[in-house]
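> Predicted model follows, preceded by the sequence.
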Amino acid sequence: MTEQTFQLIAIAVYLAAMLGIGYYAYRRTTSLDGYMLAERGLRPSVAALSANAADMSGWLLMGLPGAIYAAGLVEAWIAIGLTIGAWLNWKFVAPRLRAYTEIADNAITIPSFFEKRLKDHSHLLRIAAAAVILVFFTFYVSSGMVAAGKFFESSFGWSYMSGMLLVAGITLLYTLFGGFLGATLTDVAQGLLMFVALIAVPIVVVFQLGDLGTAASTITSVNPDALNLFAGLEDKGALLWGLAIFSTAAWGLGYFGQPHIIVRFMALRTPAEAKMGRRVSTSWMILTALGAIGTALIGIAYFSGSPARALEDPETVFLLLSQIFFHPFIGGLVLAAVLAAIMSTMSSQLVVCSSALVEDLYNIVGRKASQKAQLTLGRLGVLVIAIVAAVLALDSDSKILDLVSFAWAGFGAAFGPIVLLSLYWRRLTAAGALAGLLTGAVTVFVWGNIEALHGAMYEIVPGFLLNLLVAVVVSRMTRTHGDVDAEFTAMEREVAGERTEVPA
C-alpha cells in the first residue's frame, strides 16, 4: 500500500471511532438536560480533557509550533498566558459556577444562568447573551469547517469542498444525536490523541537526530534568539516590550467567558471535583504546550539546518516531522490528531449554539414544549447552525486565525467579567450585567476593527476592563432582587462543603 493509503486508513479508523462514540451517547440521551449538560454527571478527568480539547483546536498543533518556528521562543507567551488563564478558571470559576447554576433554578446554559442568578424577568439579558453566542459561534464553527477543507486539500490533494463536507458531516452526525455527552466523550478521545501526538513527535525526532546539545547549537546558529523567551527586550525597552507581552498573554483573560469551556464546569458531578479537574487540565496543558514548543524548536534544527530541507510553511512543521519520522499509519494518526483538534471545538460550539436557540430563545418567547419536543428542537438547532456555518465556509479564502482571535476576544470581554461578578459580587444587578455585556462586546468590535488600536493592544483587554467598570457602576445605581442574597449565600456554603437549602 502507498503512504497515502495508510494515512487514509488511519483517519478512517479515527472517524469511525468518533461516530461510534456519538451513537453510544445517543443511546444514553433522553432529555434536554441530558442533551445540553449530560445530566451533570461528568467525572473531573472527563470534564478537564473535554474542556481542553474543545479549547485548543488546531492552534496547538499548527499555529503555536508555526509561530515559534518562525520567531522563536518569545511566541510562547501566549501559551503561558493561556495556561495561567485556564488554571485560574478552574480554581475560581469552576466550583462556584457548578454550585450556583444548580441553586439558581438548575440553569443549564450561561444565558439562563445570568437571568436566573440576577432575577431578570424582562429576559433582555438572556436574549442579548444568546444573541452574542449565536453570532460569534456560527462564524467560529465556520472557521473550523474552512480549516478542515484546507487540511484535506493540502494533505491529500482532495478538493476543498470534499474535505470540508466530510468533516462537517461527521462532526454534525455525532453532535446531532449525541449532544453534549457525545461532544464530551469524543473530546476526551480527541484530547488524548492530541496529547500523545504532541509528546511523541519531539521525543522521537530528538532520538533520531542525536543529543539535545547538538540540536540546541543548530537552533541558535539559525536564529540566535530562538531560545530566548525575552527576545526584543533590549531593542524595545522594558515598557514597550512588557506591553507587547501582556497583550499576547492576555489571551488567558478569555477563558472566563468561553461558553463551550465553562459549560463543562456546570456538568461536573459536584463542586468539589473541580479541584481534580484543575490538576488534570493544567497537567495536560503544560505537557502539550511543551510538546508543541519542542516540536517547533526541533523543527528549526532539522529543516533550517539544511538548505535541502527548507520549510515553506512554518505551520506545517508538526505535520511534516510526523510524516518523515513515523510509519505512514502512525503518521496518519498524527494527521487525525489535527482533525481531532478541529472537530472537538466545532462539536462543542454546535451544542452551545443549539442550547442558545432552544433553551434561551425558543423557551422564553414561545410555549414551553415537552422534554421530547425540546430534545428534537435541540437537534434541529444543531442542524440549522451547521448548515449556516457550512454556507459561510464555502469561501475558502476566509481568514481563520483572525476570526478565531476576534471571537475569543468577543466572548472573553462580553461574558468574562459578568461571570466573575456573578460568582463573587452579590451586588451585581441585571441592569449592570446587561450594560457591561454590551459594552464589552461593542468595545471588542470597534477596537478590533481599528488597525492602530488592534496593533497596540489585543482588544480583549479594553473590552474586559470597560465591561467590568460599567457593570459595577450601573449595578451600584440599581437595586438587586430580594432572593439573590439567599441564593448567593447558599452557593458559598455549598462550595465550602456545607449543604444548605435555599429558602422558598
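Perfect, I can see it now. Given the structure is predicted, the values throughout are model-derived calculations rather than measurements.
> okay, CA-based contacts and neighbour counts for the rest of this
Fine.
> my guess is residue 418 meets residue 433, correct?
Yes: if you go by Cα atoms under 8 Å, residue 418 and residue 433 touch, sitting 6.0 Å apart.
> which neighbours do these two share?
residue 471 (Cα atoms under 8 Å, 6 or more residues apart in numbering).
> Please identify the helix or strand for the residue nearest the centre of the chain.
For the chain, residue 55 is the residue whose C-alpha lies nearest the centre (Cα atoms, centre = their mean; 2.2 Å). Take DSSP states H and E as the rule and residue 55 turns out to sit in helix 44-56.
> what residues does the helix or strand just after that helix touch?
Next helix or strand after helix 44-56 toward the C-terminus (DSSP H and E): helix 63-71. Residues from elsewhere that reach helix 63-71, judged by Cα under 8 Å, 6+ apart: 74-76, 79, 226, 292-293, 295-297, 299-300, 313-318.
> Now do the helix or strand following helix 63-71 against helix 44-56, angle only.
Once helix 63-71 ends, the next helix or strand along the chain (criterion: DSSP H and E) is helix 77-88. Counting by axes from the mean of the first three to the mean of the last three Cα atoms, to 10 degrees, helix 77-88 points 150 degrees away from the direction of helix 44-56.
> Enumerate the positions of the helix holding residue 55 that are buried.
By 16 or more other Cα atoms under 10 Å, the buried positions in helix 44-56 come out as 44-56.
> Between the residues you listed, which sits nearest residue 269?
Closest approach between the buried residues of helix 44-56 and residue 269, by Cα to Cα: residue 44, at 8.0 Å.
> mind listing the strands for this structure?
Assigned by DSSP state E, the chain shows no strands.
> Longest helix in it, please.
Longest helix in the chain, counting residues (DSSP state H): helix 160-209.
> quick one: it to helix 44-56, angle?
Using the same axes, to 10 degrees: helix 160-209 against helix 44-56 is 110 degrees.
> How far does helix 160-209 sit from its chain's centre?
14 Å (Cα atoms, centre = their mean, to the nearest Å).
> Stretch 340-350 now?
Centre to centre, stretch against its chain (Cα atoms, centre = their mean), the figure for stretch 340-350 is 9 Å.
> Pasting the second one now:
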Amino acid sequence: MTSTAIVTLAAVLVIVLGVSVITRPRHSSTVDFYLAGQRVGVATNSWAICGDYLSAASFLGVAAAVYVSGLDGAWYAVGFAAGFVPVLLLVAAPLRRYGEFSLADFLGRRLRSDSVRLHSVGVVQLVILCYLIPQSVGGGITWDLLVGHGILGLSPYSTGVLLSTAVIAVVVASGGMRGTTWNQAVQFLLLFGALLWLAVTVSADGFRYGDAVENLSQEPLANPEFTDGDWELTEETNSIHPDEPATFGEPGARYGWLGQVALVVTLGLGTAGLPHVMNRYFTAPTGRAARTTTVWVLGMIGIFYGLAVMMGTAAREIIPGAVEEHPWLEELTVDGVLRVPEHALPVLGRIYGDEAGLGLIAAAALIAAMSTVAGLLLASAATWGHDVYERHINPRATQRQAVWVGRASTLVAAGIAAGLAIALRPDAFTPAMPSLVATMVTWAFAIAGSALTPVVVLAIWWRRTTAAGALAGLISGSVIAIAMFLTASFMEPGALRELFAAPTLVAAPIAFALTILVSLRTTPPKEADSDWVIMHGTAADRHAERMAALTLRERRRRKDGPNAR
C-alpha cells in the first residue's frame, strides 16, 4: 500500500466522518432522524439523491458493462437515467404532498391497511438487501485493487467489504437523515469531480469517443475467460445474428432485441420503487420542491452517465496499448483486456495520474458505494423503526425509543449485507456478466419495478385502488420477479433467458392487472377522495410555502432584533 493510497483513504474517511459530526441532529425526534425535519432545499436534496442513486453499480458497473459489451453495456446507463422520468411525471410531487416517512408508510395510510404496510415492509427489505450486497462487493473490489492487503487475517476483498460497510453504518446510526443528506451531497460532488477529472484528462490526451467506437468496432469483441486452469480471450457471439461475431459498436454483444428492451424497462420502472431514493422526497418542504429536485437530478445524472459510458469506451481503447509502458497491467489483463471489468476506471486513473490518480478514482468508487449504503441503511431503519416498531410492536414508544430501534436496525442490516457480500466473492463469477456489480443491482430494480412501482403509481393516480388489490400486486410482482431471475440461472443462453434475467417486462404488467382486477371487486377506502385532493392539489404546497416563509421571517426577527422586517 503506497503512502498516496493511505492519504487518499484517510482523506475520504475524514471528510465523511467530519460532515457527519458537523451536521449531526441536535434533537432525537423521528422527523429529524428519518426526514431531516423536512427542510432540505432543492439543490442539497438533488445532490443527495444523486449521491444516493449513483452507486458502485453506476460508477464502476456502467463503465465496466460498456468495457465488456460496448453498446449493449450502455443500456445500463440508459435505464438508470431513464428511471427518473416516471418519477418526475408520476410520483415525486404527489408522494411528497401526502407526507409520510417511507413507501410502506405511504401505502399503509393511503389504503388504510396494516397488512399492506407490513407486506410493503417485506418487499422493501428485500429490495434493500439486493441493493446493499453489490455496494459492499464494490467496496471490497476497490480496496483489493487500491490497497491489496487485508487486516486481522482477512483477505483484501473481505477487509474492504467490512471496513466500508462498518464506517458508513456508524455514520448513519449517529447522523440520521440530516447527516446522511449532507454526506451524500458532498460525496456526489467528490464523485462527479473525480469522473470529470478523468474525462478531461483522457480527452486532453487525444481520446475522441466517436473515433474510439469506430476503431474498436473494426474487429470482433473478445473478453477473458478462465478455462482449463488458465485465462484466454474468447470471442463474443452476436446475440442478434448468432452466425456473426459481436463487435463493440453494434447491438448484440450481450443481449438480443428482447433482452435489451427487458433490461431498460426493468431499470426504468425500478427507480420509482427504490425505497432509499423515494424516501428522500419526503424530506423536501413541498411537492413543487420535490418535482424541481427531480429535474435537477435528471440533468446531473444524465451528464454523469454520459461520462461513464465515455470512460468505459476509453478504457477499452487505451489499456491494451498501455501494457508495454506500464508493466503492472500484465497482472490485471489477458492480452491487454482486463480480467475484472470493474477495474476499468481505477486503471485509467493510474495510467493518467500514477498512484495519485488511482487513489482519486478508487476513493471515488468507495464514496459511491458508501453513499448508497448510507441511503439504504437509513431506508431500512425507517421501515423497522417507524413502520414496524412504532406502528405495531410498541405504539406507545417514545421518539427516543423509535430512533434507537432505527439505529440498531442499521447495524444489523449492514452486518447481513457484509456477510453475504463476502460469501459472494466476485472471483466466483465470470467477468462477462457483463458486470457483477451492475447485474446484482438489476435484481433490486427488478423487484422494485415489478412489485412496488405498480402499486405506488396506482395508489397515487387511481382512486379505486384497494388494500386487497395492492396486496395482490405486491405479492404477485415480487414472487414472479424472484422466480424468473432464479430460473434464469438454470437456463441456456438465449432470448428467453435474457427476458427472465430482467423480469419486470413480464412481472410489472401482471402486478398492474391484478391490482386493478382485485380492486374492482373490493371496496376502496372511504377517504380516497380526500387523499386525492391532498396528493394532487396545490393548496398543501401553498400552505407549506407560507409556513416556510413565516418561519424564515421569525428567525430573521430573532436574529436582527425587533426592528427587523
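Yep, it's here. No experiment lies behind these values; they were computed from the predicted model shown.
> Can you select the buried ones among the contacts of helix 63-71 of structure 1 for me in ChimeraX?
A single ChimeraX command suffices to select whichever of the contacts of helix 63-71 of structure 1 are buried according to 16+ other Cα under 10 Å:
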select :74,75,76,79,226,292,293,295,296,297,299,300,314,315,316,317,318
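> Find the nearest non-adjacent residue to residue 461 of structure 1, please.
Once flanking residues are discounted, residue 461 of structure 1 sits nearest to residue 250: 6.8 Å by Cα to Cα, 6 or more residues apart in numbering.
> if I read this right, that neighbour contacts residue 458, doesn't it?
Yes: assessed by Cα under 8 Å, residue 250 of structure 1 is found in contact with residue 458 at 7.5 Å.
> Report the mean distance between the helix holding residue 55 of structure 1 and its aligned residues in structure 2.
Averaged over the aligned pairs, helix 44-56 of structure 1 sits 2.0 Å from structure 2 after superposition, using mean Cα distance after the TM-score superposition for structure 1.
> Report the aligned residue range of structure 2 for that helix.
Across structure 2, the stretch matching helix 44-56 of structure 1 (TM-score structural alignment) is residues 42-54.
> Contact partners for the equivalent of residue 112 of structure 1 over in structure 2?
Alignment note (TM-score structural alignment): residue 112 of structure 1 maps to residue 105 of structure 2. Contact partners of residue 105 of structure 2, counting by Cα under 8 Å, 6+ apart, are 117, 387.
> What of residue 285 of structure 2?
Residue 285 of structure 2 touches 38-41, 544-545, counting by Cα under 8 Å, 6+ apart.
> ranges for the helices of the stretch 301-450 of structure 2?
344-382, 399-423, 436-447 (DSSP state H, counting those that start in this stretch).
> Same list (these) but as CSV, adding distance to residue 188 of structure 2.
Listed next are the helices of the stretch 301-450 of structure 2 as CSV, based on distance: least, Cα to Cα, whole Å:
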stretch, distance to residue 188 of structure 2
helix 344-382, 8
helix 399-423, 21
helix 436-447, 19
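> tilt between the helix holding residue 55 of structure 1 and helix 328-357?
Going by the same axes, to 10 degrees, helix 44-56 of structure 1 makes 90 degrees with helix 328-357.
> Which neighbouring elements make contact with helix 44-56 of structure 1?
helix 160-209, helix 259-266, helix 274-299, helix 328-357 (3 or more Cα pairs under 8 Å, 6 or more residues apart in numbering; DSSP states H and E).
> repeat that for 10 Å
helix 77-88, helix 160-209, helix 259-266, helix 274-299, helix 328-357 (3 or more Cα pairs under 10 Å, 6 or more residues apart in numbering; DSSP states H and E).
> which residue lines up with residue 439 of structure 1 in structure 2?
Alignment note (TM-score structural alignment): residue 439 of structure 1 maps to residue 476 of structure 2.
> That match contacts residue 504, correct?
No: with contacts defined as Cα atoms under 10 Å, residue 476 of structure 2 does not count as touching residue 504, sitting 11.6 Å away.
> So for these two, which sits in the more crowded spot?
residue 504 (34 against 20; other Cα atoms under 10 Å).
> In structure 1, what residue corresponds to that one?
In structure 1, residue 504 of structure 2 lands on residue 460 (TM-score structural alignment).
> What is the equivalent residue in structure 2 for residue 33 of structure 1?
Matched by TM-score structural alignment, residue 33 of structure 1 corresponds to residue 31 in structure 2.
> If you could redo that for residue 389 of structure 1, that was the one I meant.
Under TM-score structural alignment, residue 389 of structure 1 pairs with residue 417 in structure 2.
> how many other residues sit next to the closest residue to that match other than its chain neighbours?
Closest residue to residue 417 of structure 2 apart from its sequence neighbours, by Cα to Cα, 6+ apart: residue 133 at 5.2 Å. Look at residue 133 of structure 2: counted by other Cα under 10 Å, it has 24 neighbours.
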